[in-house]
Structures are given as C-alpha cells and as structure tokens.
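>>> Sequence first, then the predicted structure:
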Amino acid sequence: MLAFAALSASYFAHIGFFNPYLPLWLQSLGLPLITISLLTSVQSVTRVFAPYAWGALSDHLGDRVLLLRVSAAVALVASLGLLWNGGPWWIFLVLLVMFIHTGSMMSLTEAALAQLVAGDWGRYGRIRMCGSAGFLLTVFVAGAWFEHFGMGHFPAWATATLALVLLATLRLPVMREPRGTRTEARQPVMPVLRQPAVRWFFASLFFHVTAHFSVYGFISLYLDSLGYSKSSIGLLWAVSVVAEVLWFWLQGHVIGRLRMPQWLLLCGAATVLRLGMTAWMAHWMWAVIIAQLLHALSFAAHHTTCVALVSRHFTGQLRGRGQALFTVIGYGFGGVIGVLAGGAAAQRFGFVTMFGAATALALIGSLCAWRVTRLERAAITRRP
C-alpha cells in the first residue's frame, strides 16, 4: 500500500506541473495556438494505442510492476530531449516517446490497484489521495516558480519529477499474476463489449472526458487571456486538487450510498454545471473557484466510478485490457478530439464558445449515463 501510494504521489506530482504548464511553456517558445494544441494532443494520441498494447502484454506476462519500471526509465531518458529546443518537430518526437510510456502507467497501475484493493474503494481512495497531494504540491510550487523565474526551467522540472517516478517504481513489491496460457491470452473482450450497459458506459465516458479536456488543455490559457496571473492560475488548479484530495479521503464513507451507475449520472451533471460556469462566469474568481471545487465530482468521483465499473465487467485475464480500454476510449480518443477540436474552436471562435461546446458534450455524456442507470434498474427488476 505504501509503495503504491509513493508511486501515485510521484506520478501525479509529475502530471501536476507538466499538464497545466506545458501549454504555457510552448507559448513562451513563441508557438501559435494551433501548434500548441497539436503538441498537447500528443499525449492523447498515444493513449489511443499504447495503453491497450501494454495492457494486453501485462495480461499475458502477469508482471505489471516490471512494465511500470521499464516505462518510467524510458520516459526519464526521453525527457532529457526537452532540454534542447529543436523546434516543434523535435518537441513532438520527444513528447511522443515520453507519452507512450507515461500514458501506459495509468492503466497498468489501475489494474494492479484493482487487484490489490479487491473492491475496497476506501483503500483505493486513500492511495489516490496521495497522488492528488503530489499534484497539489507541484501545481502550486511550479506556478510560483514559473511566475518568478519564467518558463525556461520547465524541461528540468520534467526530468526531476520523472526521476522520482522511476525511484518509486523500484520500490514496488513484486506482484505477479499467473502467466497467461495461450487460451487465456486469447480470451476475447468482444462478448463483454456487446453488453448494452458496457457500451453505454463507454459512450458516457467518451463524451465526459472529451468535454473535460477543455479544462485540461485550455483553462490555463483561458484564464491567462482574462488577466489572471500565473500564480493565480496555479492556485485555481490547486483548489480543484484540494477538492479531489478531500473526496478521495472521504469516498469510503459515501460512495456506498449510491450504486455506481447513479454516481456516473451525478458526476455527469456536476460536469455540465462546472463547464457552464467556466464558459460564462469566468470573469468572477468566486465562480471559477466554485467550478474548480466541482472537480471532486467531475473528476475524482467519476474516476473511481469508472474504475469500479470496469473492474465489475472485466475480470481475471481481462483486467489489464479492461483498464486499458478505459484509458483508450476516454483519455485516448476523447483526449485527441477534445484537444484538437478545442484548439481549433478556441482559435476560430474564442474560449467562451469552446467551453460552451464542451458543456454540450458533457450533457450528452450525462444522458448516456442516465441510460446506464436505466439498464441497471431493468436488470435488477428481472432478477428472481
């Protein structure tokens, strides 16, 4: 538990500075908005194919810890390439190698954690809380650092935080599942995907995360355009992570009060409210603070709900591929479309219109979640 908590803390400490400030670093290099959106979308592009490949390999080998160590080591070496400004194409290649490996770590870790906690989502929340705390630390400290010293130290931050991730993976215990036989390795996922509840769940996930990438990819640039300082932007990111930490700390006491599909619907409604407030009320800091506090539901509760639903439907030798599909459909396809379409919309129509479109996508995701609740209710009714 402590080893996985350390990995979660170090991994999200890396994400906590990298994701919020990557667009601002690229902007400091003089790159146009469309190029920034293309480069920030590289992470999502790799999540279209990399997590499933790593997940299938982990299901076959049964050794996710080894794969986590390899991923961390390669990402660390690749990050050194950011120290040299070779132009957009060089940055693209460096980010591509980095994200192929760091992007796979989420699904590998989630699969290992699902095996470890065995349905105890209170324990899961406490481990993820350490990740949120790591995110909170770096998003706040990095914001103050970049405000004072400028964005030039961004590459060094990337290398330092990935070194911590590698050290954390080296402390993980050996956790091997039985090596898959030829029959097990070919166990198909299509019978599970044909289930209506699973299809509607993944549809809800896709629209929800696609909408959410308006926050991940553009809220820093949006707030900067409204005159917010870099330290204020970092503080507002920190507000969302404080809400996330509190949720993960308390979720063991509250998550059992609703069924998982009901949580999925509630989280979707919270996302609609959050993005709507961000779109049309961002000139008032109090409104942005409330919107960021909704991160507790729009991300934290939604993430636990999705991991729980994937674990329910994808068991045994399907565990790794199930968690990988969660990453591919949500953060892969959803991320690519969210960042690229969001960047194009923001450049042509402005950030307000872009966040308004994201609000509409979140509403569609909520309707899909409502369909999941109906299917579960019907299934309960049919039980003898």
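That came through fine.
>>> Could you use CA atoms for every contact and neighbour count after this?
Will do.
>>> And A238, which helix or strand is it part of?
helix 230-254 (DSSP states H and E).
>>> Mind checking what helix or strand follows that helix in sequence?
Using DSSP H and E, the helix or strand that directly follows helix 230-254 along the chain is helix 260-281.
>>> Go ahead and name everything in contact with that next one.
Applying C-alpha atoms under 8 Å, 6 or more residues apart in numbering, the contact partners of helix 260-281 are 208, 212, 287-288, 290-292, 294-295, 297-299, 301-302, 305-306, 308-309, 351-356, 358-360, 362-363, 365-367, 369-370, 372-373, 376.
>>> So I91 lies in a strand, does it not?
No: using DSSP: H, G, I helix; E, B strand; the rest coil, the assignment for I91 is helix, not a strand.
>>> want to compare, so here's the second one:
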Amino acid sequence: MSAALPYWRLSGFYFFYFSLLGGTAPFLALYFDHLGFAPARIGELVAIPMLMRCIAPNIWGWLGDYSGHRLAIVRFGAVATLLCFSAIVFDKSYAWLALVMALHAFFWHAVLPQFEVITLAHLREHTARYSQIRLWGSIGFIVAVVGLGQLFEWVSLDAYPWTLMLIMAGIAASSFWVPNAQPQNHPHLVADGGFIAQLRRPGIAAFYLCVCLMQLSNGPYYTFLSLHLENQGYGRGVIGVMWALGVLAEIVLFIFMARLLVRFSLRKVLLASFLITAVRWLLLGNFADHLWLLLLAQLMHAATFGSFHAAAIHFVQRSFADRQQGQGQSLYAATAGVGGALGALYAGYSWNTLGAAWTFSLASLAVLVAAVIIATRLQEDRP
C-alpha cells in the first residue's frame, strides 16, 4: 500500500458500516417476529429499506457527481440515518415501523456508493487492492453477528434498537475521520452522450440485470435464514456463529481477491460466483438440519457475496468515466436494492405457502438465469 493511502481511516468506516448490516441482516426479522408480526408483514418491513435502495442511491449519486462533494454526502447521510432510526423508540405499530424503515434507509443508502468512489479514488491505479480495505467491513459484520447473537441469548430483543443506534453513531463518527479524494478520469473512457449512453455499451445493462437477480436470490437468506435455523433447533448464539462463518469465508476470499482478478477475467469470476450461489441455496433450503452441510453452505458465502461484490465493484469502476462514477456505483446499489426488495417480498409470501425448500429453490433458479446471462452477454476481458 502507498504510504499516502489512509488505510485505517477507510477500513474503520467499512468496519462500522457493515457492522450495521451485521446487526440487521440476521436479527431484523427476529426482532419483528419478537414484536408479533406475521411472516408476510416481516417480509414487507424488511423489503422497505431495500425498496429505498432502489431510489436513494441514484438521487445521491447524481448529486455527488454533479457537485463533487461526495464526502459531505457521506457524512450527512450517516448523521441523518442515526436521527431517523432513533424514532423507532416511540412506537411499534406496523405503520410507524414502516415509516422508520423508509426514512433511515433513504439516508443510509446515500452513504456506501459515494464512499466506494472515495475509496477507489484513494487507491488510484491500485484498485485491485480494494478488497484488502473492504475486508474490514466483513470483520465488522462478524463482530456484530457474533456479539449480538450472544447478547440476545442473555437479554431480550427489546434492547435491539439501542444496539443499532450505537453502531450508527460509530458510522457517523468514522465518516468525519476520512479524508476526501476525487476520482481520476480513465483515458480510454469517453463520456459522450452521458450516463445513459454508457449503459447502452455492450454488456453493461446485462451486468446490472444480473446484479438484480443475484440480490433477488438473496431474499430468503437475508429475510428468513435466522428464523429457518431457529426452526431447525439452532440457538441464537449458534445462528450468529453461522452468519459469522459465512463472512469469515468472505474475508479469506478478499485477501486473495487481487490475485484472482489478475489471473481470471471478471466474466469468469462472476460466472463462478453465480453457479456456486445456486448450489448454496439448494443446500440451505433442503439440508440446513445437517450441520456439516450447513457449514459448507456458509463457506460458499465467499462466492455469494465476496467474489461477486469485489468483481462487481471493479466492473463498475472500469466501465464509467470519472464524472459518472457516483452514478455507476449508485445504480449498482439501486439494482441490488430492486432485487433485494423483490427477494424479500417473494420470500415473505412464499415462506408459509411453499415452505423453505421451495423458496430457496426459486432463489437458486434466479441465480442460474443470471449465470446464463453472464455467460452469453458479458465480454471476456480482464480488469
């Protein structure tokens, strides 16, 4: 790493940001279940932040590219997220919770796409090392899922909102520690015709469609895995460890990701990620009661998120000019939000009617479609 690179400041932000994801992904559905909501209502409440992810990143991304004040947007979004989510302590009705989910997510989803641009701007020509910074987000996720898993073995889930507010305060504080940076222009990219014209280039739209399908397939995992494992007889502490194991595999992948991107094309990395993910959902839906198969499925998270996300960030970064970087990363977040919201909704409605096995099988089918699209539409070249 370059001596000028603010490695720990960037890493610290990722640590807190993904600690929040570690606090929501495994436990948000459990909290809503604790409040007495039915699976369909849980799916709707979990889908709301993902729906906001379809809208908010594009608004903030355009503003970031237009103004160039990306770090100011990150800081404002972090503080506003904390303030909006704090309203959860006043009421627990469905309508109020839906409002809180929408408001805080609108600002939360302003943060990461802009911060990704800042990180890549700091890395400059060393973008393959992005994973070495991003892995601290995975470490934060592990700390959150293991720590909160143990905490909720000892105390009631009534304490859940306060733990999230503490993490959000960490995100806001760390955002003021990070120095600003502006992306460099790519000499081989010409922004003629604007952002929409860039989307018409070969393979770009297909890539974003596959991002949507990947996140749709994650719907049952992020919405109901914890409840699914509870129904299989696992305790909340064990469930936290299972979530952590998946992210630990992701960290190992991030350590070696720079070498993989040198050796393999982005197309091959993405294709392998989709195929492994398809197998993973079948294992979780049908064999989660077998501990060794559950462990194997969680290790596959290295592909489901790790290699997929790292390759996707590189694909977006190399595909857009400097004044379009924020919009490119924001569209990545937005299409992921569309897929995640659709995945949470279909999982919520199918969980009781079709059951866990069929719900995860539909997820596997979605990601297999994405694999076919990547294999046939994305160009074979190296990052």
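That came through fine. Everything numeric here is computed off the predicted structure, so don't read it as measured data.
>>> hmm, back to that, from the middle of its chain, how far away would the helix holding A238 of the first structure be?
With C-alpha atoms, centre = their mean, to the nearest Å as the basis, helix 230-254 of the first structure stands 14 Å off its chain's centre.
>>> State the span of the second structure onto which that helix is aligned.
Per TM-score structural alignment, the counterpart of helix 230-254 of the first structure in the second structure is residues 236-260.
>>> so how far does the matching stretch sit from its counterpart in the first structure?
Taking mean C-alpha distance after the TM-score superposition for the first structure, the mean distance separating stretch 236-260 of the second structure from the aligned residues in the first structure is 1.0 Å.
>>> In three-state terms, how would the aligned partner of Y52 of the first structure in the second structure be classified?
Per TM-score structural alignment, the equivalent position to Y52 of the first structure in the second structure is N58. State at N58 of the second structure, reduced to three classes by three-state DSSP: helix.
>>> Next one: N58 of the second structure from I171 of the second structure, what distance?
Look at N58 of the second structure and I171 of the second structure: by C-alpha to C-alpha, to the nearest Å, they are 21 Å apart.
>>> Show me which of those two is the more surrounded one.
I171 (28 against 24; other C-alpha atoms under 10 Å).
>>> Quick check: which element contains that one?
Per DSSP H and E, I171 of the second structure falls inside helix 160-175.
>>> What residues in the first structure pair up with the helix or strand following that helix?
Next along the chain after helix 160-175 of the second structure, taking DSSP H and E as the criterion, comes helix 194-199. With TM-score structural alignment applied, helix 194-199 of the second structure matches the range 188-193 in the first structure.
>>> can you pull the buried residues of the matching stretch?
By neighbour count on 16 or more other C-alpha atoms under 10 Å, the buried set for stretch 188-193 of the first structure is L193.
>>> ditto for stretch 150-162 of the second structure
Result for stretch 150-162 of the second structure [16+ other C-alpha under 10 Å]: buried residues Q150, L151, F152, L157, Y160, P161.
>>> Can you name the helix or strand that the alignment partner in the first structure of G339 of the second structure falls in?
G339 of the second structure maps onto G334 in the first structure, with residues paired by TM-score structural alignment. If you go by DSSP H and E, G334 of the first structure is part of helix 334-349.
>>> Tell me which other helices or strands that helix touches.
helix 33-40, helix 42-61, helix 196-225, helix 351-382 (3 or more C-alpha pairs under 8 Å, 6 or more residues apart in numbering; DSSP states H and E).
>>> Can you state the mean residue-to-residue distance of the shortest one versus the second structure?
Translated: helix 33-40 of the first structure. Looks like 0.6 Å for helix 33-40 of the first structure (mean C-alpha distance after the TM-score superposition for the first structure).
>>> Trace that helix over to the second structure and give me the residue numbers.
Taking TM-score structural alignment, helix 33-40 of the first structure hits residues 39-46 over in the second structure.
>>> which residues sit against that stretch?
Looking at stretch 39-46 of the second structure with C-alpha under 8 Å, 6+ apart, the contacting residues turn out to be 28-29, 32-33, 97-98, 101, 223, 341, 344-349, 351-352.
>>> how about V174 of the first structure, what's its match in the second structure?
Aligned partner of V174 of the first structure by TM-score structural alignment: N180.
>>> Nearest residue to that match in space, please, no chain neighbours.
Leaving aside its chain neighbours, N180 of the second structure sits nearest to L71 (6.1 Å; criterion: C-alpha to C-alpha, 6 or more residues apart in numbering).
>>> Same check on N85 of the first structure?
I91 (7.5 Å).
>>> Count the residues that sit near A341 of the first structure.
Using other C-alpha under 10 Å, A341 of the first structure is surrounded by 17 other residues.
>>> W8 of the second structure now?
Applying other C-alpha under 10 Å, we find 14 residues neighbouring W8 of the second structure.
>>> cool, and A321 of the second structure?
24.
>>> next one: L325 of the first structure
L325 of the first structure, neighbours per other C-alpha under 10 Å, totals 22.
>>> Just confirm it contacts A53, I think it does.
No: assessed by C-alpha atoms under 8 Å, L325 of the first structure is found out of contact with A53, at 10.2 Å.
>>> Who are the contact partners of F16 of the second structure?
Counting by C-alpha under 8 Å, 6+ apart, F16 of the second structure has contacts G137, G140, I167, M168, G170, I171, S174.
>>> follow-up on the earlier one: what is the burial count for the residue nearest to N85 of the first structure?
I91 of the first structure: 18 surrounding residues under other C-alpha under 10 Å.
>>> Please say which position in the second structure it maps to.
Correspondence of I91 of the first structure to the second structure, assessed by TM-score structural alignment: L97.
>>> Quickly note the distance from its match to M50 of the second structure.
14 Å.
>>> Could you do E153 of the second structure as well?
Taking C-alpha to C-alpha as the measure, E153 of the second structure and M50 of the second structure are separated by 28 Å.
>>> which residue packs closest to E380 of the second structure, ignoring adjacent ones?
R267 (6.0 Å).
>>> what does F107 of the second structure align to in the first structure?
Aligned partner of F107 of the second structure by TM-score structural alignment: H101.
>>> Could you export the contacts of F16 of the second structure as CSV, including distance to E125 of the second structure?
Putting those into CSV (distance: C-alpha to C-alpha, whole Å) gives the following:
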residue, distance to E125 of the second structure
G137, 22
G140, 26
I167, 32
M168, 32
G170, 30
I171, 27
S174, 25
